[in-house]
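Enquirer: Give me a 3D structure for the following:
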Amino acid sequence: MDSLASCFVQHGAPSQSFKLYSLQRRPSTSLLRRSVPIVRCAAAHASTAAKATSVDVVNGSGNGGGGGFDFETYLSAKAKAVHDALDVALRDLRCPASLSASMRYSVLAGGKRLRPALAIAACELAGGPAAAATPVACAVEMIHTASLIHDDMPCMDDDALRRGRPSNHVAFGEPTALLAGDALLALAFEHVARGSAAAGVPADRALRAVMELGSAAGVGGVAAGQVADMEAEGDPSVGLAALEYIHEHKTARLVEAAAVSGAIVGGAGDAEAERVRRYAHFLGLLVQVVDDVLDVTGTSEQLGKTAGKDAAAGKATYPRLLGLEGAHAYAGELVAKAEAELDGFDAAGAAPLRHLARFMAYRQH
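Expert: Down below sits the predicted model:
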């Protein structure tokens, strides 16, 4: 444990201040010795699109973390814009009504829309307009939703609850759910191609975004991670290296692709895109660490899905391998590493990404 973290994040109720404790740093890490601002998160609901969180920076420093940025409004606005765009993209599909209904059921079920917001924020950081990244943002959400539909099926995690209501296969049957996930995956790439052209994104940038998303969805990401995750179930010998492989692919890679694709269509240069990639890599791992912790500490009502499923399935998780305190500590390290990658960018432009990292760390569902 002493090799893990630079700070310890103590989770509590959404309205409390979070304390961060200094721990010994891993000797091999390149993380700069820096303080992570203490933040307070208050849960709030966006209208129809997503649940947002208000972030009040209590102890900001000169790293762009100061108080002038209204993250709640930003995230809520992006979530609603993406939700509306997804609604339009899923209208009048030329397919059986049951397939269309199944696709819309899961995509429009809500959620925080963090991956789409990340794509848009990265595009804006690179100097591009939000409209340029909206097709990418929608595609990321389609890919993510497809993975959730498949993940919930009896042949995978066999979960009957998703986002507080019956999983897709429970509502529509397994064959339709399987095909809805497949259709969403295909539609994602069609949508990037058509939408990017309509938004005036140069073809070479759109192609690079498609390549990035394709890698994240397939053998370079979600598919590989899911297989490794299933093969590791019930294996007590699974260690940290195997767990990192699973979550770098199953979770972090799509988060990374969302950010990098957004930056690319926004006009980022190679060096900028790689820094965004590193930021998002740490962010993606953070998502999984917090998910693992909440699976232990949260309730099904809070999470909108069945709590305690990982332990019941004998899965390797960060709390199981590190303990809850160790998992919290690792989350703190990942927040600091992600924020460190933003230090060279314009502070105002990086503010959404900085606050997004803190939101990921301190969320309660």
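Enquirer: C-alpha only now, for contacts and for neighbours.
Expert: OK.
Enquirer: any idea which helix or strand comes after whichever strand or helix holds Glu190?
Expert: Assigned by DSSP states H and E, Glu190 belongs to helix 174-198. Downstream of helix 174-198, the next assigned helix or strand under DSSP H and E is helix 203-217.
Enquirer: if we can go back for a sec, and the helix holding Glu190, which residues are buried?
Expert: Neighbour-count burial for helix 174-198, with 16 or more other Cα atoms under 10 Å as criterion, is recorded at 174, 176-185, 187-189, 191-193, 195-196.
Enquirer: Also stretch 74-91?
Expert: Buried residues in stretch 74-91, counted by 16+ other Cα under 10 Å: 74-83, 86, 89-90.
Enquirer: Repeat that for stretch 271-279.
Expert: Within stretch 271-279, the residues that count as buried by 16+ other Cα under 10 Å are Glu272, Ala273, Arg275, Val276, Arg277, Arg278, Tyr279.
Enquirer: Centre of the chain to the host helix or strand of the fourth one, how far?
Expert: This points to Val276. In this assignment (DSSP H and E), Val276 forms part of helix 270-297. Centre-to-centre, helix 270-297 and its host chain are 7 Å apart (Cα atoms, centre = their mean, to the nearest Å).
Enquirer: Next, the structure of the following sequence, for comparison with the previous one:
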Amino acid sequence: MTAAATVKEELARRAASVEEFLVTCLRDRGIPDRLLASMEYSLLAGGKRLRPVLVLSWCGMLGGEPDKAMPFAASMECIHTYSLIHDDLPAMDDDDLRRGKPSNHKRFDEATAILAGDGLLTEAFGLMSAASIVRGLPADRVLRAIFVLAQAAGAGGMVGGQAVDMEFTGRTGVPLPELQRMHAMKTGALITAACECGAILAGAPEADVANAREFGRNIGVAFQIVDDVLDVVSDTETLGKPAGSDEAMGKTTYPALMGLDKSKQLAVEYVETALTHLSGYYGGEQEFLWQLARYIVDRVY
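Expert: This is a model prediction of the structure:
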């Protein structure tokens, strides 16, 4: 088995444990049936579960208790899923397909999809709190992690990045630094927060929290570059969403600005930088994070 296949298999195994928790986290909450069905339709539709896995891996590597951090990790997936539901809406990216299935607003309707996203975002903060109230993680760690995640997901992070993306759609001549800033907000902020929050929940020293943050920041950029490349070179069946949609919508992407080869090389450079922030750690979690970072760029080679 190749290294890429091995880490993909391990990522799937870890994602399965997150999935088991996600199946239960919205139940017995008094959520109306149709709204619950819409929320679970997208939340349980599969995916790599990269963000919660990063929380748990950094927490475990730095001596924390991943089981106690699971509700917080799951909150990451709720926030990510809400963003996908809203991104697919006709007023945003207007995509009819997500993870190989009809987008939420196509399966249900636009109003229900909006409310499902709203519900997932709000439920996420309840899950974050549960890491302390139910699982017993120290409240000061959880409070700090909530602060970090709220900033990453909010108007100065993911939401702001989506707003800038909408401004850039259809425009020509967007400079590379502006593209990088937009993706650092839209995609990178949540991935960075996942790593940073894992370190915080472990009670790690500030130097380790900084390493987690920089690792996440760099793989977040690499992840977005690779996504841009895959939109050009892959197909709809493989992606689980319409291939070529970036070009069709007039979005500014790394391949559009730099070409495919230079984009791939830039992704590799960001991953290499990320790996420098793992060099002082050892053990199975360090090895997994190392291979996971490599896997991000292996997808386009």
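Enquirer: quick one: the helix holding Val276 of the first structure aligns where in the second structure?
Expert: Aligned by TM-score structural alignment, helix 270-297 of the first structure falls on residues 206-233 of the second structure.
Enquirer: Closest one of the buried residues of stretch 271-279 of the first structure to His45 of the first structure?
Expert: Distances from His45 of the first structure to these, taken as Cα to Cα, are shortest for Tyr279 (26.6 Å).
Enquirer: How about the secondary structure of the closest residue in space to that closest one that isn't next to it in sequence?
Expert: Distance criterion Cα to Cα, 6 or more residues apart in numbering; nearest residue to Tyr279 of the first structure, sequence neighbours excluded, is Ala338 at 4.4 Å. Under DSSP: H, G, I helix; E, B strand; the rest coil, Ala338 of the first structure falls in the helix class.
Enquirer: Aligned counterpart of Ala338 of the first structure in the second structure, please.
Expert: Ala338 of the first structure maps onto Ala274 in the second structure, by TM-score structural alignment.
Enquirer: Can you tell me the number of residues neighbouring that match?
Expert: Neighbour count for Ala274 of the second structure, taken as other Cα atoms under 10 Å: 25.
Enquirer: my guess is it meets Phe215, correct?
Expert: Yes. Assessed by Cα atoms under 8 Å, Ala274 of the second structure is found in contact with Phe215 at 4.4 Å.
Enquirer: Next, the mean deviation of the match of helix 270-297 of the first structure compared to the first structure.
Expert: Once fitted to the first structure, stretch 206-233 of the second structure is off its aligned match by 0.5 Å on average (mean Cα distance after the TM-score superposition for the first structure).
Enquirer: again with stretch 191-199 of the second structure
Expert: The superposed stretch 191-199 of the second structure is, by mean Cα distance after the TM-score superposition for the first structure, a mean 0.8 Å from where its aligned residues fall in the first structure.
Enquirer: Give me the contacts around that stretch.
Expert: Contact partners of stretch 191-199 of the second structure, identified using Cα atoms under 8 Å, 6 or more residues apart in numbering, comprise 51-52, 54-59, 62, 69, 73, 76, 145, 148-149, 152, 208-210, 212-217, 219-220.
Enquirer: Please apply the same query to stretch 279-288 of the second structure.
Expert: Defining contact as Cα under 8 Å, 6+ apart, one finds that stretch 279-288 of the second structure is touched by Val7, Ser57, Trp58, Gly60, Met61, Leu278.
Enquirer: If you rank these by neighbours, which is first?
Expert: Trp58 (28 neighbours).
Enquirer: Now check the first structure for the residue matching that one.
Expert: Alignment note (TM-score structural alignment): Trp58 of the second structure maps to Ala122 of the first structure.
Enquirer: Mean deviation, whichever strand or helix holds that match versus the second structure?
Expert: In this structure, Ala122 of the first structure is located in helix 114-125 according to DSSP H and E. Compared with the second structure after fitting, helix 114-125 of the first structure has a mean deviation of 0.7 Å; criterion: mean Cα distance after the TM-score superposition for the first structure.
Enquirer: That helix: what's the following helix or strand?
Expert: Following helix 114-125 of the first structure in sequence order, the next helix or strand is helix 130-152 (DSSP H and E).
Enquirer: so what secondary structure elements neighbour that following helix?
Expert: For helix 130-152 of the first structure, the packing partners by 3 or more Cα pairs under 8 Å, 6 or more residues apart in numbering; DSSP states H and E come out as helix 71-89, helix 97-107, helix 114-125, helix 168-172, helix 174-198, helix 203-217, helix 253-265.
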